[in-house]
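S.K.: Provide a 3D model corresponding to the input given below.
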Amino acid sequence: MTAAYEYHIGVDYHKSYSHLVVQDSNGRTLRSGRVKNDRQSLSAFLQRYRQNSHAVVEATRNWMVIYDWLDDICDDVVLAHPLKVKAIADAKIKTDKIDATVLAHLLRADLVPEAWAPSETARELRVALRERMFYVRLRTMVKNRIVTVFDRYPEQTAQLKKLGDLFGKAGRVQLAQVKVSEIDRIQIDRGLAFAGDINERIRQSEATIRAMTKANANVKLLKTIPGIGEFFARLIDAEIDDIGRFRTPKKLAAYAGLVPSTYSSGGKTWHGKITRQGNKWLRWAFVEAVAPATVSDPQLRAQYEHLKIIGVNKARVAIARKLLTIAFQILRDQRAYERRGANSEADASTISRLS
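M.R.: Next up is the predicted model:
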């Protein structure tokens, strides 16, 4: 409980420095000042307040660094949700000192809207997964540049597009034979070479991820869900981290932003599009898994086709929500997914609010 702590420390974290405000249990400021972002400076500033203290820092860019430092110095560290803190304590006058003071006051009053601080293992896996996603996005950009060049030669590219994968083995052979200008050929060849280098980086990052999750039982369970392959299984496990922090599938869906926005006024309530707030990586993983899931699982495909009457986007979100619910259940029960009969009408009635 907050009352058990004698010192309440608000930390406004920036790239090269942080502003700290230390308060006592009565809200009186004992020390305030700017500190260089390194372990030694932080420890020296808080030397007199180490015992019986807790601190709060917002989950901003690279929060893990100062969070770990504070965790070594203080008895407890709270990770604050930036958007929710702003909603509670938005101010027209904004300075580092004011921000740190507000955080200290919220901490003292036990009013900090907390964000989840993942375990060190989950953090490390997230870093590895982000690296792979970065390389994949970069490869897509390179491929799009190459396609843009070939689009300047419509008569020739019309034949190439019939190959399916333009960057596969057969596609690359054909690409090398297309007649283009000298500068375009230079751009294309460099792009293909760069894409090849990126492919190697992707393979290396995937090897790192496999090594980190080799003995992970949750990944094996998640892979039994239709549409969830190696990468998505690891991503979902890393982003959820601890399924015990969610009491119900609805709580997990809210965390992933796969719940409809709700408006209520004058005794009337209506639901809009999904909130798109929360963990974007979880939301992306489940939505992307819909296409392969509906191909591989007849029941899910039947439900998807039934829900398409409401709308394609609503159907995708509904199936994504269903996959998330399945993931919650198998992680909670530690039991592999078993296919069951479809219940399309029930799904349509309960999820038609999603858009």
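S.K.: switch to C-alpha atoms for all contacts and neighbour counts from now on
M.R.: Noted.
S.K.: What helix or strand is V22 located in?
M.R.: Using DSSP states H and E, V22 sits in strand 17-23.
S.K.: Packing partners of that strand?
M.R.: Other helices and strands packing on strand 17-23, by 3 or more Cα pairs under 8 Å, 6 or more residues apart in numbering; DSSP states H and E, are strand 7-13, strand 29-36, helix 96-108.
S.K.: Please enumerate the helices of the stretch 1-150 of the chain.
M.R.: 39-45, 63-73, 82-88, 96-108, 120-150 (DSSP state H, counting those that start in this stretch).
S.K.: Now do the third one: everything it contacts.
M.R.: By that I understand helix 82-88. E58, A59, T60, V112, P113 (Cα atoms under 8 Å, 6 or more residues apart in numbering).
S.K.: now do stretch 190-202
M.R.: By Cα under 8 Å, 6+ apart, the residues outside stretch 190-202 that reach it are R132, Y135, V136, L138, R139, V142, K143, R145, I146.
S.K.: Report the distance from that stretch to the chain centre.
M.R.: Stretch 190-202 sits 26 Å away from the centroid of its parent chain (Cα atoms, centre = their mean, to the nearest Å).
S.K.: Any idea which of the helices of the stretch 1-150 of the chain gets closest to W270?
M.R.: helix 82-88 (22.9 Å; Cα to Cα).
S.K.: doesn't D68 make contact with D75?
M.R.: No - between D75 and D68 there is no contact, the gap being 11.9 Å when judged by Cα atoms under 8 Å.
S.K.: From H54, how far off is P113?
M.R.: Going from P113 to H54 by Cα to Cα, to the nearest Å gives 15 Å.
S.K.: Which of those two has more residues huddled nearby?
M.R.: Taking neighbours as other Cα atoms under 10 Å, P113 and H54 compare with H54 leading, 27 against 17.
S.K.: Is W270 in a helix, a strand, or coil?
M.R.: Taken by DSSP: H, G, I helix; E, B strand; the rest coil, the conformation at W270 corresponds to strand.
S.K.: which residues sit in contact with it?
M.R.: Counted by Cα under 8 Å, 6+ apart, W270 has contacts T262, Y263, S264.
S.K.: here's the other one to compare against:
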Amino acid sequence: MINVGIDVHKKRCQACLKDEKGRLIEELNIPNTTEGAEQLASMLTTYGEAKIVLESTGNLWIRLYDTLNQHAPTFKVVLANPNKTRIIAEAKIKNDRMDARVLADLVRADLVAESYVPNHEIREQRALLRKRRSLVNDIVAVKNRIHNQLDKYDLQPHYSDVFGKQGREWLRNLQLPPIERTILDVNLKQLQSLEESVQAITVKIAQEAIDRADVKLLMGFTGIDYYSAMLLLSEMGPITRFPSAKKLVSYAGLAPGIRQSADHTVHGRITRDGNKYIRWILIEAAQNASRFDPKLRPFYLRVAARRGHQKAITAVARKMLVSIYHVLKRQETYHGQRDELLERKINRLQRTVDSSLQAE
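M.R.: Have a look, this model is predicted:
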């Protein structure tokens, strides 16, 4: 059994091989390409069994991780959580070679804090759902630029929605200086292109969501539609990997920070160390649930009276995630579900899927 630590970078990877007693066998520097990954995997098979650890850095690890996993059943490949691999972050001497050596020692001693690695299907779902969020943010940015142009010339639209049908017609016919007119036309074209892209992705998400029972369970929550449900499910992965609701809350970064001193324990702001996508979508959902959910509205009002709106919203998001955990774990309906609201959500989902079939 050999122990392999690999420090992954954009163009190259530094690998360190050590035996079971921690003695250095070999050090390698390979290109972070498909060919480089194949060569490393082939070389490592000559040693038989191997425990291999990579440090997760963005998406740079994916190619190498998949190649090593596919190449030999005798490999145990783990992905180290960089936030918990403190020994590397705090090292006084830092370079790729030293990092790879430390990783090899950690995996040899079974001291690696592992990151969850979703399967290929979940990774693809995450990419699609995250792309939609990114495009929606781009739409907001373009709309803000258009609003800034209108403010610059003190132009006030006579429509409640300047980006509705009549509002856009008004924007297209605005008399502006030539350069400003060109900029506005570019912004309007960009806006239309982004909206078409969002619609295409939304249809794809709806098609994947329509037959999923777990999606419909989560749609029973006020503030959660099929997009929110799909995002939560892809970011969480199998609910069985969390031994408790507390672990899931911590994974999402919604657990309050704790400071202890002598006999005092102080609960502070949320840690924000976890999955930012789960945290974001639940905070969005909590804004709605705090107003309309029959179970969560009274809870929100109690917390808001003592601690203010934002902390109350965070508390609602945390409470929702605990309920989501139990709903998925037990495969049961959310106790605050409003059947008429769920029916409207499912009908909207069905219409989105049907519209794509008609377009074909």
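S.K.: Closest one of the contacts of helix 82-88 of the first structure to A253 of the first structure?
M.R.: Nearest to A253 of the first structure among these, counting by Cα to Cα, is P113 at 18.6 Å.
S.K.: which ones are touching that closest one?
M.R.: A80, H81, K84, V85.
S.K.: Counterpart of G267 of the first structure over in the second structure?
M.R.: The alignment partner of G267 of the first structure in the second structure, by TM-score structural alignment, is D263.
S.K.: Please work out how many residues are found near that match.
M.R.: Neighbours around D263 of the second structure, by other Cα under 10 Å: 5.
S.K.: So which residue is dead centre in the first structure?
M.R.: Centroid check for the first structure by Cα atoms, centre = their mean gives W281 as the closest residue, at 3.1 Å.
S.K.: you'd agree that one is up against E239?
M.R.: Yes - with contacts counted by Cα under 8 Å, W281 of the first structure reaches E239, the gap being 7.5 Å.
S.K.: Strands of the stretch 201-350 of the second structure, start to end?
M.R.: Listed in chain order, the strands found in the stretch 201-350 of the second structure under DSSP state E, counting those that start in this stretch are 256-261, 264-270.
S.K.: TSV for these, including distance to T182 of the second structure?
M.R.: Below are the strands of the stretch 201-350 of the second structure laid out as TSV (distance: least, Cα to Cα, whole Å):
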stretch	distance to T182 of the second structure
strand 256-261	49
strand 264-270	45
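S.K.: can you tell me which of those strands comes nearest to I281 of the second structure?
M.R.: Nearest to I281 of the second structure among the strands of the stretch 201-350 of the second structure is strand 264-270 (15.4 Å), distances taken as Cα to Cα.
S.K.: Can you tell me how far R340 of the first structure is from P226 of the first structure?
M.R.: The gap separating R340 of the first structure from P226 of the first structure is 12 Å, by Cα to Cα.
S.K.: quick one, which of those two is more surrounded?
M.R.: Higher neighbour count among R340 of the first structure and P226: P226, with 21 against 8, using other Cα under 10 Å.
S.K.: Tell me the counterpart of the more buried one in the second structure.
M.R.: Applying TM-score structural alignment, one finds that P226 of the first structure aligns to T222 in the second structure.
S.K.: now A170 of the first structure
M.R.: Taking TM-score structural alignment, A170 of the first structure has Q166 as its aligned residue in the second structure.
S.K.: Tell me roughly how far the helix or strand hosting its match lies from the first structure on average.
M.R.: Element membership for Q166 of the second structure, per DSSP H and E: helix 165-172. For helix 165-172 of the second structure, the mean deviation from the first structure after alignment is 2.5 Å (mean Cα distance after the TM-score superposition for the first structure).
S.K.: List the buried residues in that helix.
M.R.: W170, L171 (16 or more other Cα atoms under 10 Å).
S.K.: What are the neighbouring residues in contact with R130 of the second structure?
M.R.: Going by Cα under 8 Å, 6+ apart, R130 of the second structure touches L231.
S.K.: Please report the distance of it from Y227 of the second structure.
M.R.: 11 Å.
S.K.: can you check H326 of the second structure too?
M.R.: 20 Å.
S.K.: Which one of these two is surrounded by more residues?
M.R.: Y227 (19 against 16).
S.K.: State the number of residues packed around the closest residue to that one other than its chain neighbours.
M.R.: Excluding its sequence neighbours, the residue lying closest to Y227 of the second structure (Cα to Cα, 6 or more residues apart in numbering) is I205, at 7.0 Å. For I205 of the second structure, the count of nearby residues is 22 (other Cα under 10 Å).
S.K.: Trace I205 of the second structure over to the first structure, please.
M.R.: Aligned by TM-score structural alignment, I205 of the second structure pairs with I209 of the first structure.
S.K.: A312 of the second structure reaches V303, doesn't it?
M.R.: Yes - contact criterion Cα under 8 Å: A312 of the second structure and V303 qualify, at 5.2 Å.
S.K.: quick one, which of the two is more surrounded?
M.R.: With neighbours defined as other Cα under 10 Å, A312 of the second structure and V303 compare such that A312 has more, 22 against 17.
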